[in-house]
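# Provided below are the primary sequence and the corresponding predicted coordinates.
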Amino acid sequence: MPIRPVLSAAVIMGCLTAFHAAAWSHPLDGTAWTGDGSKTTYADIEARAVAADFVLVGEIHTNSVHHTIQADIIRTMAEAGREPAVVFEMVPKSLQPVLDAAMAAPAPDLDALGAELRWTERGWPDWAIYRPIFEVALELGLPLVAGDLDRSVIRDIGKQSLTIESDVTYPEETGARLAEELMAAHCDLLPEEAIAPMIDVQLARDLSMATAMLDAGRSDSAVLIAGAGHARSDWGVPFILQTKAPNADTVSIGLFEVTEDATRFADYEDTEGQGLPFDFIRFTQRSETRDHCADLEKQLDKN
């Protein structure tokens, strides 16, 4: 009777890890591109960030790799002699005093900072994956700036009980594309009448972040840490910066998660051959595989 080899737990786990890595290998993971679909390098992206007045790095909120990349870009800019203000979508204006206190502290407690920002309470992913951004900014003495509106203001805009005065408006075609994007992002589950207030909220929030960048970046430059939708050049914060500061050098960087059956750059375009609305794209592995449409449908059913 043949003797079967006995594999240790470590060997079994190593095999499973190798199998998992092989199963999730993807030809785009780690690659860098220009928005029009030309291959480039991450070093080229960093070089453009170093030279720019305004840098926007659009993330998937749950992806820890995206936050590491954002921290690396900030450090690279600082090591090149820049002193960018770091503006956060995740921090509303009312919590600016918390950021001010952290900047003034001789040895800020980063875990306490997360608690004081009510990070988890306000619904953001694990503070630990955002911590590297705050850590590098505080280590280098860079300004931390709240970029978003307070939730009460956002709610009032969504209910159309508050109007934000602005000289920035979307072109008709852009507004139509944004409406389609918002409906798709909500899995086509929302009623048509919900979209117009959401567009108002989108514009108001992007105006808030753009204004924060313009105000904070006067001494040198500003970096925006935000979801990828806010970093789009067609209707996001770059669109507003271009309107308000047309002579500024603005660079938008989209951090994209790969999809298993989408292995070409063109697979991520809305229309093949039309590129993506960012100056640069960096692809990474996915952070989670949850069905967000199923989650949204359950949430809407509860309401």
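Sure, I can see it. Numbering: from 1, shown residues only.
# please count neighbours and contacts with C-alpha atoms only from this point.
Fine.
# the helix ranked longest in the chain: which residues count as buried?
As assigned by DSSP state H, the longest helix anywhere in the chain is helix 195-216. By 16 or more other Cα atoms under 10 Å, the buried positions in helix 195-216 come out as 195-214, 216.
# also stretch 21-35?
For stretch 21-35, by 16+ other Cα under 10 Å, it's 26, 28-29, 32-35.
# picking up where we left off before, roughly how far is the longest helix of the chain from the heart of the chain?
15 Å (Cα atoms, centre = their mean, to the nearest Å).
# can you give me the strands for the stretch 201-303 of the chain?
222-227, 250-257, 280-284 (DSSP state E, counting those that start in this stretch).
# same check on the stretch 51-200 of the chain?
According to DSSP E, counting those that start in this stretch, the strands that the stretch 51-200 of the chain contains are 54-59, 85-92, 144-148.
# isn't residue 222 up against residue 53?
Yes. Using Cα atoms under 8 Å, residue 222 is in contact with residue 53, at 6.7 Å.
# so which of the buried residues of stretch 21-35 are in strands?
Among those, the members found in strands (DSSP state E) are 32-34.
# go through those residues and name the one nearest residue 124.
residue 32 (27.1 Å; Cα to Cα).
# picking up where we left off before, between residue 222 and residue 53, which one's more packed in?
residue 222 (31 against 22; other Cα atoms under 10 Å).
# what's near enough to touch the more buried one?
53-55, 84-87, 213-214, 216 (Cα atoms under 8 Å, 6 or more residues apart in numbering).
# repeat that for residue 262.
residue 268.
# circling back to that earlier point, dump the strands of the stretch 201-303 of the chain into CSV; add distance to residue 69 as well.
Output for the strands of the stretch 201-303 of the chain, formatted as CSV (distance: least, Cα to Cα, whole Å):
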stretch, distance to residue 69
strand 222-227, 11
strand 250-257, 9
strand 280-284, 9
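# out of the ones you listed, flag the one nearest residue 297.
strand 222-227 (21.9 Å).
# gap between that closest one and the chain center?
7 Å.
# repeat that for stretch 63-77.
11 Å.
# excluding chain neighbours, what is closest to residue 68?
residue 132 (6.6 Å; Cα to Cα, 6 or more residues apart in numbering).
# hold the first one in mind and look at this next one:
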Amino acid sequence: MPRRPLLLALLLVPLVACGPNQPAGDALEGRYWDVAAGEFIDFPTLVDRLADREHILVGEQHDHPGHHALQGRLVEALARRGQRRALVAEMFDAEDEAALKGLRNQPPREVGAVAQAVAWNESGWPDFSLYEPLFAAALEAGWPLYAGNPDRATTMDVHRDGFTALGADIRTRLALADEPPGDVMEALRGEVREAHCGHGTTNLFRRQARVQFLRDAWMARRLQAADTGGGTLLVAGTGHVRPDHAVPFHLRRQGADGSAVSLQLRPTPEAGMGAREAAAGGPPADFIAFTERRGPTDPCAAYREALEAMGDHGPAE
């Protein structure tokens, strides 16, 4: 039986999963854009500009093979520079942490051991073969793996009851002792609404935005806990790594001393669109890697099918 029931799977839909795929264009594919500098850079320069940051946050489209191949290439490049970072992954939650600790103590030789240890096939994430380039590179480099997500029970408790469902110690560690800023929650509600293709109620979007705020705060804390001095690399959906109100925002709220940098892996936009326009048209980032655009599938179809399986009005609240 899958580890995640259907309701939880809906709660964990990445913030960009249901946005429409953009038409292809060839001008930007395979290129890297430094947003602050306003210039294209090559891959070695990208690695150089990421390498001196304590926390590297990489935003992905979960089902895009090219994104995981590029992540593996980035890990290899950083490892060649002598870096041994902790790899924190959204795909692992707190319930996987015991298994991941076992892998850290006795690193496996085969990447398939990672999938077996965390029961990946029951997790609801895309096929593990897509992620093999990333995790194989991490194992080869000797990078330890850590869970980024909270456990399912905590997620469901916050969805139902808000942050008061958390213990006082956890709320303090996550800097959730106070209600989130109104502008941040409004932005999150808008993103959740778009990610869920407009299906749902105002109350449902509010609850899921609250969960998103929790998960970003949790990932920020996990980065700090996993960092043993060599820095970290987070892989997560693109909505989690945006500097304005996602994980970097929570690192600042939690008083993290280290620096963070975000790299968005983004399918190539429509033909004729320049890098500046393309950068402004998606989640903010410090750097953008433009990748192959995948087929013209309707990304909202899977979500609609899930809702239909639960009834016309989606999950009960």
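Noted; the coordinates are in hand. The structure displayed is predicted, hence computed values, not measured ones.
# ok so, going back, out of the ones in strands among the buried residues of stretch 21-35 of the first structure, the closest to residue 240 of the first structure would be?
Of those, the one sitting nearest to residue 240 of the first structure (Cα to Cα) turns out to be residue 34, at 20.9 Å.
# excluding its backbone neighbours, what's nearest the closest one?
residue 280 (4.3 Å).
# what's the match for the one you found in the second structure?
For residue 280 of the first structure, the aligned residue in the second structure is residue 287 (criterion: TM-score structural alignment).
# that match and residue 11 of the second structure, how far apart?
28 Å (Cα to Cα, to the nearest Å).
# more neighbours, those two?
residue 287 (25 against 21).
# touching, that one and residue 33? I think so.
Yes. Between residue 287 of the second structure and residue 33 there is a contact under Cα under 8 Å: 5.6 Å.
# over in the second structure, find the residue span the longest helix of the first structure aligns onto.
Taking TM-score structural alignment, helix 195-216 of the first structure hits residues 205-226 over in the second structure.
# ok, back up a step: which outside residues touch the longest helix of the first structure?
Taking Cα under 8 Å, 6+ apart as the rule, helix 195-216 of the first structure contacts 54, 85, 87-89, 143, 145-149, 154, 157-160, 164, 175, 178-179, 182-183, 222-224, 230, 236-238, 240-241.
# just the buried ones from the residues you listed?
Of these, these count as buried by 16+ other Cα under 10 Å: 54, 85, 87-89, 143, 145-149, 154, 157-158, 175, 178-179, 182-183, 222-224, 230, 236-238, 240-241.
# residues in contact with the corresponding residue of the second structure for residue 241 of the first structure?
In the second structure, the residue paired with residue 241 of the first structure is residue 251, using TM-score structural alignment. By Cα under 8 Å, 6+ apart, the contact list for residue 251 of the second structure reads 217, 220-221.
# same deal with residue 43 of the first structure?
Applying Cα under 8 Å, 6+ apart, no residues contact residue 43 of the first structure.
# next, it: secondary structure please.
Secondary structure state of residue 43 of the first structure, per DSSP: H, G, I helix; E, B strand; the rest coil, is helix.
# roughly how far apart are it and residue 32 of the first structure?
For residue 43 of the first structure, the distance to residue 32 of the first structure (Cα to Cα) stands at 9 Å.
# for residue 231 of the first structure, same thing?
From residue 231 of the first structure to residue 32 of the first structure the distance is 17 Å (Cα to Cα).
# quick one: the helices in the first structure?
Using DSSP H, helices in the first structure cover 9-23, 42-51, 64-79, 96-104, 110-116, 127-139, 151-158, 172-185, 195-216, 237-244, 292-302.
# and the contacts of the fourth one?
Helix 96-104 of the first structure is contacted by residues 108-109, 113, 116-117, 138, 141, 143-146 when judged by Cα under 8 Å, 6+ apart.
# of the residues you listed - the most surrounded one?
Of the contacts of helix 96-104 of the first structure, with other Cα under 10 Å as the count, residue 145 tops at 27 neighbours.
# surely that residue meets residue 87?
Yes. Residue 145 of the first structure lies in contact with residue 87 (Cα under 8 Å); the separation is 4.6 Å.
# what about stretch 30-43 of the second structure, start to end distance?
Termini of stretch 30-43 of the second structure sit 9 Å apart (Cα to Cα).
# likewise stretch 27-43 of the first structure?
By Cα to Cα, one end of stretch 27-43 of the first structure lies 19 Å from the other end.
# residue 128 of the first structure and residue 136 of the first structure, how far apart?
13 Å.
# before we move on, what about residue 107 of the first structure?
Counting by Cα to Cα, the gap from residue 107 of the first structure to residue 136 of the first structure is 13 Å.
# one more: residue 113 of the first structure?
From residue 113 of the first structure across to residue 136 of the first structure, the span is 14 Å (Cα to Cα).
# equivalent analysis for residue 237 of the first structure, please.
From residue 237 of the first structure to residue 136 of the first structure the distance is 24 Å (Cα to Cα).
# swap in residue 254 of the first structure?
Counting by Cα to Cα, the gap from residue 254 of the first structure to residue 136 of the first structure is 21 Å.
# those two: which is more packed in?
Shown here are residue 254 of the first structure and residue 136; by other Cα under 10 Å, residue 254 has more neighbours (28 against 16).
# ok, the more buried one - contacts?
For residue 254 of the first structure, the contacting residues are 57-59, 228, 231-232, 278-282, by Cα under 8 Å, 6+ apart.
# now with 6 Å, please.
58, 228, 281 (Cα atoms under 6 Å, 6 or more residues apart in numbering).
# list the ones among those residues that the second structure also has?
Of the contacts of residue 254 of the first structure, the ones still in contact in the second structure (both residues aligned by TM-score structural alignment, their matches' Cα atoms under 6 Å) are 58, 281.
# out of the contacts of residue 254 of the first structure, which is most surrounded?
Top of the contacts of residue 254 of the first structure by neighbour count (other Cα under 10 Å): residue 281, with 29 neighbours.
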